[in-house]
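K.L.:
coordinates only, sequence not included:
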C-alpha cells in the first residue's frame, strides 16, 4: 500500500507541480506526518524532490524530471474500466486502485496531453443517481463483486415479491442502473436478475461458478430491461394534461411522458394535450397521477378514475377533521 502511495505522490507532483504536505495528506487520506515520511523515502531513493518554505511553499520535483514507473497493477487495470461511472468503483471496493490507475495513466501521456486529460476530469463529472434518491446500500455488494470476479458460486437469502427465498447462484455480472445495483446470475440453468439490496445474507461457496462462454452481459441487460418494461406496463390510460403537468410527468413517469411526446392531440383548455399512456396497474397509476394534482385529468379506464376520486375524497376528509 505504501509503495503504491509513494508512486502516486510522485506522479501527482509531476502532474500538478508544487503541492503542500497538507494538500497531499488530504488527497491520500493520511496524516501530514506520514506525507513527510513518504517524501523522505522518495528522496532517499534518489527522486529529485525538494521543499519550499513559506505560505506558498510545498514539495516539488526538479524541472525536467519525469518518472517512467507507470505500469498498472492487475487491480488498477480492472478498476480503470469503471473510471467513468460515478462512484461505482468505490461501491465495489476499487476506489484506491482506480485513483492510482488514473494518476499512472495521466503520467504516461505527453505533458500537454496529460494536462488536457486532467482538465477534462476536473470539469466533467458523471452522477448516475436520480434527484431526491440515494444509491442502494448493501453489505453484500463488495463480497458479491469478488465472487463475480473470481467466478465462485454463492448462496443467498433473497427477498422477492413472493417472499424470502434461498437460492444457490452462479454469478455472471453486476449492473448499475440509476443508482441501483443488480446481480445477473444463473439459477438452475436459467439466467435471472436480482436486486442486490434485497439480498439479506450472502455466503461465498468453495465451488467454481458455471459461466456460459458466449454470455454477453451488456446484450443480456438490454434485452432483459426492454422485456421487463413491456411486462410491467401492460395497460393504458387516456389522460388530458396541462403544460405544468407534462413537466411534472417527465420526472415522475418517464414512460408516460415518452408516450405523450410521441402522439397526442390538443384539447381544452388551451395548452392541454390528450394522449394514451402506459400504466403498470390501477394502484400504481393512481399514486403517480395523484402527484400531478389538478394538472391532469384521467378519462379512462373507469376503474382508475374511481380510484383517484376515492383517494381524493379520503385526503379531503382527513384534512376536514
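P.N.:
Looks like it arrived, so ask away. Bear in mind the structure is a predicted one, so any value in this text is a computation, not a measurement.
K.L.:
all contacts plus neighbour counts: C-alpha atoms, from now on.
P.N.:
Fine.
K.L.:
so residue 233 is in contact with residue 280, correct?
P.N.:
Yes: using C-alpha atoms under 8 Å, residue 233 is in contact with residue 280, at 4.3 Å.
K.L.:
quick one: the helices in the chain, in order.
P.N.:
Under the criterion DSSP state H, helices of the chain are mapped to 2-16, 21-28, 32-44, 74-80, 88-91, 95-108, 111-123, 141-150, 217-232, 243-252, 254-262, 282-290, 302-320.
K.L.:
make a markdown table out of those helices and add mean neighbour count and distance to residue 172.
P.N.:
Below are the helices of the chain laid out as a markdown table (neighbours: other C-alpha atoms under 10 Å; distance: least, C-alpha to C-alpha, whole Å):
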| stretch | mean neighbour count | distance to residue 172 |
| --- | --- | --- |
| helix 2-16 | 17 | 31 |
| helix 21-28 | 15 | 33 |
| helix 32-44 | 15 | 41 |
| helix 74-80 | 17 | 16 |
| helix 88-91 | 18 | 17 |
| helix 95-108 | 21 | 22 |
| helix 111-123 | 12 | 31 |
| helix 141-150 | 18 | 6 |
| helix 217-232 | 12 | 8 |
| helix 243-252 | 16 | 32 |
| helix 254-262 | 15 | 29 |
| helix 282-290 | 16 | 32 |
| helix 302-320 | 13 | 40 |
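K.L.:
export those to JSON lines and append columns for distance to residue 211.
P.N.:
Output for those, formatted as JSON lines (distance: least, C-alpha to C-alpha, whole Å):
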{"stretch": "helix 2-16", "distance to residue 211": "34"}
{"stretch": "helix 21-28", "distance to residue 211": "38"}
{"stretch": "helix 32-44", "distance to residue 211": "44"}
{"stretch": "helix 74-80", "distance to residue 211": "19"}
{"stretch": "helix 88-91", "distance to residue 211": "23"}
{"stretch": "helix 95-108", "distance to residue 211": "26"}
{"stretch": "helix 111-123", "distance to residue 211": "36"}
{"stretch": "helix 141-150", "distance to residue 211": "10"}
{"stretch": "helix 217-232", "distance to residue 211": "11"}
{"stretch": "helix 243-252", "distance to residue 211": "38"}
{"stretch": "helix 254-262", "distance to residue 211": "34"}
{"stretch": "helix 282-290", "distance to residue 211": "37"}
{"stretch": "helix 302-320", "distance to residue 211": "45"}
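K.L.:
then this one, side by side with the first:
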C-alpha cells in the first residue's frame, strides 16, 4: 500500500509541478504528517524532491526529473483499454490519435498485460446513444473542440426553442459534454456560464482572439450542478389524473424517469375497478398533453382544465376517425389495453 502511495506522490509532482503538503494529502487522502514521511522516504531512495519555503512554497522535483516508471497492474492496464471511447473521439477529430495512442500503449506493455487489455475490449463495449435514436449531426464539433483546446473565442449562430428562434452569440468555449449520445457545449457568455446543444449550432466561426480560461472552472462539477438544477426546475406544473393501475406501471416505460417516479410516489390506492388518483409533474400543458396521450384510454385528466380540454379534443378527433365497434369494452370498466 505504501509503495503504491509513494509512486502516486511521485507522479503527482511530476504531472503538476509544485504542490503543498496539504494539496498532496488531499489528493492522496492521507494526513499531512504521512506526506512528510513519504517525501522523506522518496528523498532517501534518491528521488530529488525539494521543499520550497514560504507562503508560495511546496514540494517539487529538481532539474526536470521525470521517472521512467512503467510498472502497471493488470487491473490498471484493463481499465485503460476500457476507457477508450472511439466513437466520441472520432467525432472530436481524435479518432486517429486515439488509435495510435492505444497501439503505442499496447506495444509498451508486457505480453500478459497487453492480453488483459485485449480481453477487456472483447468483453465490454460502450454504446452511449439511447435506443431508437440516430446520432445527431454535429458538423461543427471538431472546430469547436479545437477552439476549446486553443482557448479562442467563437461566433456562432444558434437555434433555440423559444423566440426569436435563431440567435447569434460570441462565446468563450470551456468544454464539451457527451450526455446520452448528445453533445453539449459549456461556454461563457459575458459573465455567465451556459450550456448549448451542439446539434443546434447552425454556423460557427473560430476567432483569432483568445480568452483567459477561469483558473477555478471545473467542467465535471459544473455539469453535475447544472444537470441537477435542470432536472429540478424543468417540471414547473402538474396534472391531476385518474389512471388504471396498469397504466401507472406502464409509465416507467414511456415517461421520463422523474415523471414516472413522482406519479408512482403520489398514487393512491386503486378502487374496485383498478383505477386510482395521482399527480404527474409536467413541463407545460402542451408537454403534458403529448405525454399523457401515450396512455390512451387508461388515463383521465382531472386538472388543469386546459389540459383536460386538449385531451378531450384529441379523444373526439380520434373517435371520429376510428368509430368504436359495438362490442368494445368501455374504459370505466377498468379493462386494461396497455401492453409492454
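P.N.:
Perfect, I can see it now. Given the structure is predicted, the values throughout are model-derived calculations rather than measurements.
K.L.:
what does stretch 277-292 of the first structure contact?
P.N.:
232-239, 245, 248-249, 252-253, 255-257, 259-260, 296, 303-304, 307-308 (C-alpha atoms under 8 Å, 6 or more residues apart in numbering).
K.L.:
brain fart, stretch 112-125 of the second structure
P.N.:
By C-alpha under 8 Å, 6+ apart, stretch 112-125 of the second structure touches 73-74, 77-82, 106-107.
K.L.:
quick one: it to chain centroid distance?
P.N.:
26 Å (C-alpha atoms, centre = their mean, to the nearest Å).
K.L.:
residue 268 of the second structure -> the first structure?
P.N.:
When the first structure is aligned by TM-score structural alignment, residue 268 of the second structure is paired with residue 265.
K.L.:
contacting residues around its match?
P.N.:
Per C-alpha under 8 Å, 6+ apart, neighbours of residue 265 of the first structure: 273-275.
K.L.:
from these, pick the one nearest residue 201 of the first structure.
P.N.:
residue 275 (45.1 Å; C-alpha to C-alpha).
K.L.:
tally up the residues packed near that closest one, please.
P.N.:
22 (other C-alpha atoms under 10 Å).
K.L.:
which position in the second structure pairs with it?
P.N.:
Aligned partner of residue 275 of the first structure by TM-score structural alignment: residue 278.
K.L.:
ok, its match - contacts?
P.N.:
Going by C-alpha under 8 Å, 6+ apart, the list of residues near residue 278 of the second structure reads 240-243, 263-264, 266-268.
K.L.:
repeat that for 7 Å
P.N.:
240-242, 263, 266-268 (C-alpha atoms under 7 Å, 6 or more residues apart in numbering).
K.L.:
distance to residue 42 of the second structure added to the residues you listed, as TSV?
P.N.:
Compiled in TSV, the contacts of residue 278 of the second structure are given as follows (distance: C-alpha to C-alpha, whole Å):
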residue	distance to residue 42 of the second structure
240	67
241	68
242	69
263	59
266	60
267	62
268	65
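K.L.:
which contacts among those does the first structure share?
P.N.:
Contacts conserved in the first structure for the contacts of residue 278 of the second structure, using both residues aligned by TM-score structural alignment, their matches' C-alpha atoms under 7 Å: 240-241, 263, 266-268.
K.L.:
and those residues, which is closest to residue 190 of the second structure?
P.N.:
residue 263 (39.6 Å).
K.L.:
so that closest one makes contact with residue 276?
P.N.:
No: shown here, residue 263 of the second structure and residue 276 do not form a contact pair, counting by C-alpha atoms under 7 Å, at 11.0 Å.
K.L.:
would you mark the buried spots in the longest strand along the first structure?
P.N.:
For the first structure, the longest strand by residue count, based on DSSP state E, is strand 163-177. Residues 168-175 are the ones in strand 163-177 of the first structure that count as buried (16 or more other C-alpha atoms under 10 Å).
K.L.:
hmm, who's touching it?
P.N.:
Against strand 163-177 of the first structure from outside (C-alpha under 7 Å, 6+ apart): 148, 151, 153-159, 181-187, 209-211, 217.
K.L.:
go on, stretch 96-108 of the first structure?
P.N.:
8, 11-12, 15, 70, 72, 75-77, 79-80, 83, 89, 114.
K.L.:
for residue 204 of the second structure, which residues are in contact?
P.N.:
So residue 204 of the second structure contacts 140, 154-157 (C-alpha under 7 Å, 6+ apart).
K.L.:
now, these that are in strands?
P.N.:
With DSSP E as the criterion, strands contain 154-157 from among the contacts of residue 204 of the second structure.
K.L.:
so which of those residues wins on neighbours?
P.N.:
Ranking those using other C-alpha under 10 Å puts residue 154 first, with 22 neighbours.
K.L.:
from residue 141 of the second structure, how far off is it?
P.N.:
Distance, residue 154 of the second structure to residue 141 of the second structure, by C-alpha to C-alpha, to the nearest Å: 12 Å.
K.L.:
weed out the non-buried ones from the contacts of residue 278 of the second structure.
P.N.:
240-242, 263, 267.
K.L.:
just name the closest of the residues you listed to residue 23 of the second structure, please.
P.N.:
residue 263 (45.9 Å).
K.L.:
returning to what we had before: write a PyMOL command that selects only the buried members of the contacts of strand 163-177 of the first structure.
P.N.:
The buried residues among the contacts of strand 163-177 of the first structure can be selected in PyMOL (16+ other C-alpha under 10 Å) with this line:
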select buried, resi 148+151+153+154+156+157+158+159+181+182+183+184+185+186+209+210
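K.L.:
for residue 74 of the second structure, give me its contacts.
P.N.:
Neighbours of residue 74 of the second structure in contact, by C-alpha under 7 Å, 6+ apart: 113, 116.
K.L.:
circling back to that earlier point, closest one to residue 59 of the first structure out of the contacts of stretch 96-108 of the first structure, please.
P.N.:
Nearest member of the contacts of stretch 96-108 of the first structure to residue 59 of the first structure, counting by C-alpha to C-alpha, is residue 12, at 10.8 Å.
K.L.:
please consider this matter closed, and thank you.
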